[in-house]
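> Let's see this in three dimensions:
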Amino acid sequence: MRVAVRRGLALLILAAATALGHALYTGALVVPERFNPWAPLNVMAEPNFLTGYKLSRSRADPERCLAALARTGMAYEPVPDRSTGVGCGFTHAVRLRDAGLRIGAPLTLSCPMALSFFMWEKHALQPAAQRHFGQRITGLQHFGSYACRNINTGEGSAPGAGDRPRSRSRHATADALDIAGFTLQNGRRITVLQDWKDAGTDAEARMLGEAHDGACRFFTGVLGPAYNAVHRDHFHLETGGYSMCR
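The predicted model follows:
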């Protein structure tokens, strides 16, 4: 009897959930956009419990991704799809010229990477700078994005990997960016190499720690100095690979 009751209750909950999902999806039930999982990603809205899901959906669909990217206000231009070698090349990429802060030479990034970069910069990096210094970050120092190369293990590539696609770095598909430091509004420089500390108490270390942790919310993979010596001087940010936050 109890088994039958539990099964009946489970079926009732499933039916209710299915009906609710269908109503939301078709628009029969109107809920605020920020609480609707099928609503487009609002890049300007304060992140909530659905932001990660919406960002993931946008990154997985080129049309959604480009539509969301168009709402960021960043200056960029589409880059023709290209293949530059075994496991190297990109599709639906953009050349980022202006991200609201100085980035030096334009960056070639996949659409998912550019979108994640904006979300991180707006909703994690800048708030961290405001909390600890009361000012914006106006400049970014980086080690580049697209490069047809293998995973760096300290000797430059994965041992014995050759040119197999599975040994390629996410840089090889424009899905990664290495960030070395930041410049504040007053010209003050903060670098990963000099200011990162695992248990730092100064403002620079705290800001870098929050920037790293915030990146884990908006990128698929994040590696920093705590991961290994190869990353002692930069944050490696990527999309499309394995989920990691180190």
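> Only C-alpha atoms from now on, for both contacts and neighbour counts.
Will do.
> biggest helix in the protein by residues?
Counting residues, the longest helix found in the chain (DSSP state H) is helix 2-26.
> tell me what the next helix or strand after that helix is packed against?
Later in the chain than helix 2-26, the nearest helix or strand by DSSP states H and E is helix 51-60. Packed against helix 51-60 by the contact rule (3 or more CA pairs under 8 Å, 6 or more residues apart in numbering; DSSP states H and E) you find helix 62-70, helix 111-120, helix 203-218.
> Second chain to compare with the first, below:
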Amino acid sequence: MGALALAGYGWLRERPQDLPWTQLDLADPIGMFTGSKLAGLTDDFDQCRALLDRAGVGYDAADAVSRPDQPQCGYSDGIELSGGDEGLDLSPGGLETACPVAAALMKWKWDVLQPAARRHFDSRVAQVIHLGSYSCRRLYGRESGGWSEHATADAVDISGFRLEDGTRISVLEDWDGEGARAAFLRDVRDGACKLYATVLSPEYNAQHRDHFHFDQAERGASGRRMCG
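Here you go, the predicted model:
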């Protein structure tokens, strides 16, 4: 029994990504606690920026946004990712998101998105097409009720992709199809579920028929995650 415990301890020591108390490193493989550690960066902008710096990610810190008339809206931890190998080419450009969302996007690019593109198309993703991040609004644009993670730029909506070989993949047009495009979309959705607190797709409801919603909602000690 002792030998088994020692073997288990040795295995865990070699997998810091599967331990809740180890420091997050974007160079490590995705582990059991990678997503919760990313979401936990919401209140620590300095640590999130240091994480990006260690990984060599190109970015600019964004100016803080506040709404005195609507204190539930705004952000002070905004990041605008650069393009190229050390960043993420986004269309339209100039996207600002909360830092934990940006950090997860980079991890998603390296460990999920590009491997899926190589596997299904023998190509690379050249551009990720999005519908924006920050929007001062409540859930589903309602006049009352809870506030959307978009209200603090802690969410991003992804609508499609363009590959280096020119192939275009659309959530709206290809999710219900057959073959490589639909399989690719499901793979990148499933991979995002390991990195974000919430991932919603056309499988979740009609409001998401044309995009993936990724967010880093903090859900306290439960660490509950939502993937649909």
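> what's the most buried one of the helices and strands packed on helix 51-60 of the first structure?
helix 111-120 (a mean of 26; mean count of other CA atoms under 10 Å).
> Please pull up the equivalent of residue 42 of the first structure in the second structure.
Matched across to the second structure, residue 42 of the first structure falls on residue 25, judged by TM-score structural alignment.
> how far away is its match from residue 172 of the second structure?
Taking CA to CA, to the nearest Å as the measure, residue 25 of the second structure falls 34 Å from residue 172 of the second structure.
> Residue 120 of the second structure is in contact with residue 184, isn't it?
Yes: contact status for residue 120 of the second structure versus residue 184: in contact at 6.5 Å, counting by CA atoms under 8 Å.
> centroid residue for the first structure?
Centroid check for the first structure by CA atoms, centre = their mean gives residue 219 as the closest residue, at 2.7 Å.
> Is residue 116 of the second structure part of a helix or strand, or is it coil?
helix (DSSP: H, G, I helix; E, B strand; the rest coil).
> ok, how many other residues are close to it?
23 (other CA atoms under 10 Å).
> what does residue 121 of the second structure align to in the first structure?
Checking TM-score structural alignment: residue 121 of the second structure goes with residue 133.
> Chain neighbours aside, what residue packs nearest to that match?
Closest residue in space to residue 133 of the first structure, ignoring its immediate chain neighbours: residue 203 at 7.5 Å, by CA to CA, 6 or more residues apart in numbering.
> Check the gap between the aligned residue in the second structure for the one you found and residue 153 of the second structure for me.
Aligned counterpart of residue 203 of the first structure in the second structure: residue 180 (TM-score structural alignment). Using CA to CA, we find residue 180 of the second structure at a distance of 32 Å from residue 153 of the second structure.
> Repeat that for residue 38 of the second structure.
Taking CA to CA as the measure, residue 38 of the second structure falls 15 Å from residue 153 of the second structure.
> Please apply the same query to residue 50 of the second structure.
19 Å.
> Residue 141 of the second structure: neighbour count?
Quick note: residue 141 of the second structure (other CA under 10 Å) scores 12 neighbours.
> thinking again about what came up before, what's the closest of the helices and strands packed on helix 51-60 of the first structure to residue 240 of the first structure?
Closest of these to residue 240 of the first structure is helix 111-120, at 8.1 Å (criterion: CA to CA).
> against the second structure, where does the closest one fall?
Counting by TM-score structural alignment, helix 111-120 of the first structure corresponds to residues 99-108.
> can you list contacts of that stretch?
By CA atoms under 8 Å, 6 or more residues apart in numbering, the surrounding residues in contact with stretch 99-108 of the second structure are 26, 35, 38-39, 41-42, 45, 48-49, 51-52, 57, 77-81, 87-88, 154-156, 191-192, 195-196, 214-216.
> Is it correct that residue 41 of the second structure is in contact with residue 50?
No: under the criterion of CA under 8 Å, residue 41 of the second structure makes no contact with residue 50, lying 10.9 Å away.
> wait, doesn't residue 58 of the second structure sit right on residue 51?
No: applying CA under 8 Å as the test, residue 58 of the second structure and residue 51 come out as separate, 11.6 Å apart.
> Looks like residue 159 of the second structure contacts residue 211 (just checking).
Yes: using CA under 8 Å, residue 159 of the second structure is in contact with residue 211, at 4.3 Å.
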